[in-house]
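Asks: need coordinates for the following:
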Amino acid sequence: MFSQLTNFGYERTGKQALGFYLAYLLLVLLVGGIAGGIAGVITGGEDHEFLMRVGGGIAILVCLLLAVLVVSAKGLWSSFLAILLVLAAGGLAAVLGALLGLIPVAYLSTVKSKNAEANIQTL
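Replies: You can find the predicted model right below:
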């Protein structure tokens, strides 16, 4: 069940894409919160705007990374739409964090793979 979360070449259904979205949203919130907490300890926690930027930066990086991993695993680099969605993931994450940035990533996870190896399901 959880092994498919890290199989970025797996073609998900709509319901599975929603689960993928929610799982990675929780992960980004946790990682961003931890990074913000560490930055707060280092800086003394006085500048809350800085701590929010740290969490936002983490969201942008993770959304871009996940989009690149999905597109790479599915062999979609020749698709203009896939490249546009990778860029959209970063842009939307810059606007409202992982809440918006993971939407293109979840959609990309439903696209059929062009790689034969990605279609082989792992146990």
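
Asks: drop to CA atoms for contacts and neighbour counts, all remaining ones
Replies: Noted.

Asks: which element is K15 on?
Replies: Secondary structure assignment for K15, by DSSP states H and E: helix 14-43.

Asks: one more, so I can put them side by side:
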Amino acid sequence: MKRILLTMTLLLLSLTATAEGDYPFDPVGVWRIAHGDGTPILITARADGRATSDWDQGEEGTWTFEGERLHFAWSDGWHDFIYREGEGFAKVAYGPGAPLSGPPTNRTTAEKVK
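Replies: So this is what the prediction gives:
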């Protein structure tokens, strides 16, 4: 019985490590970023790939990883990318229609708060 319990525990731990290992950092939770004018924005990244923010009337979108960057694609056409920078995180944003390979529309810090 102890051997079965140990085997099951190890199996669950390995599955958890594999799931978390798919991303360079855990995206799920609440992130604090700032608008280009400095206004704070809270983003919630859900486990199912959906995202919401408290900007304006509230935005909806999706998140994915592109390489080492967490990409939020918003319903209003904006794109935010969060990535590791030094000991913390940074965010770059691209306005509607801006090429994602070009210079960002704005850049601020990012912090995971939950």
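
Asks: quick TM-score on the pair, please.
Replies: Between these two chains, after superposing, the TM-score reads 0.28 (TM-score structural alignment, normalised by the length of the second structure); 56 aligned residues with a Cα RMSD of 4.4 Å.

Asks: elements contacting the helix holding K15 of the first structure?
Replies: Applying 3 or more Cα pairs under 8 Å, 6 or more residues apart in numbering; DSSP states H and E, one finds that helix 14-43 of the first structure contacts helix 48-74, helix 98-108.

Asks: against which helices or strands is the first one packed?
Replies: In other words, helix 48-74 of the first structure. helix 14-43, helix 80-96, helix 98-108.

Asks: equivalent analysis for the shortest one, please.
Replies: Based on contacts counted as 3+ Cα pairs under 8 Å, 6+ apart, the elements that helix 98-108 of the first structure packs against are helix 14-43, helix 48-74, helix 80-96.

Asks: nearest to G40 of the first structure, of the helices and strands packed on helix 14-43 of the first structure?
Replies: helix 48-74 (6.5 Å; Cα to Cα).

Asks: buried ones in the closest one?
Replies: Buried residues in helix 48-74 of the first structure, counted by 16 or more other Cα atoms under 10 Å: 51, 54-74.

Asks: ok, back up a step: pipe the helices and strands packed on helix 98-108 of the first structure into CSV and attach distance to L102 of the first structure per row.
Replies: Converted to CSV, those look like this (distance: least, Cα to Cα, whole Å):
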stretch, distance to L102 of the first structure
helix 14-43, 6
helix 48-74, 6
helix 80-96, 6
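
Asks: quick one: closest of those helices to Y107 of the first structure.
Replies: Closest to Y107 of the first structure of these is helix 14-43 (Cα to Cα; 7.0 Å).

Asks: residues of the closest one that come out buried?
Replies: Judged by neighbour count (16+ other Cα under 10 Å), helix 14-43 of the first structure contains these buried residues: 16-18, 20-21, 24-25, 28-29, 31-33, 35-37, 39-40.

Asks: tell me where the second structure has strands.
Replies: Per DSSP state E, the second structure carries strands over the ranges 29-34, 40-45, 50-53, 59-66, 69-74, 79-85, 88-94, 106-112.

Asks: quick check: which helices or strands does the fifth one pack against?
Replies: Yep, that's strand 69-74 of the second structure we're talking about. strand 59-66, strand 79-85.

Asks: and these as JSON lines, adding distance to T16 of the second structure and mean neighbour count?
Replies: Below are those laid out as JSON lines (distance: least, Cα to Cα, whole Å; neighbours: other Cα atoms under 10 Å):
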{"stretch": "strand 59-66", "distance to T16 of the second structure": "18", "mean neighbour count": "17"}
{"stretch": "strand 79-85", "distance to T16 of the second structure": "22", "mean neighbour count": "20"}
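
Asks: now render those as a markdown table, adding distance to I43 of the second structure.
Replies: What follows is these, written out as a markdown table (distance: least, Cα to Cα, whole Å):
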| stretch | distance to I43 of the second structure |
| --- | --- |
| strand 59-66 | 9 |
| strand 79-85 | 10 |
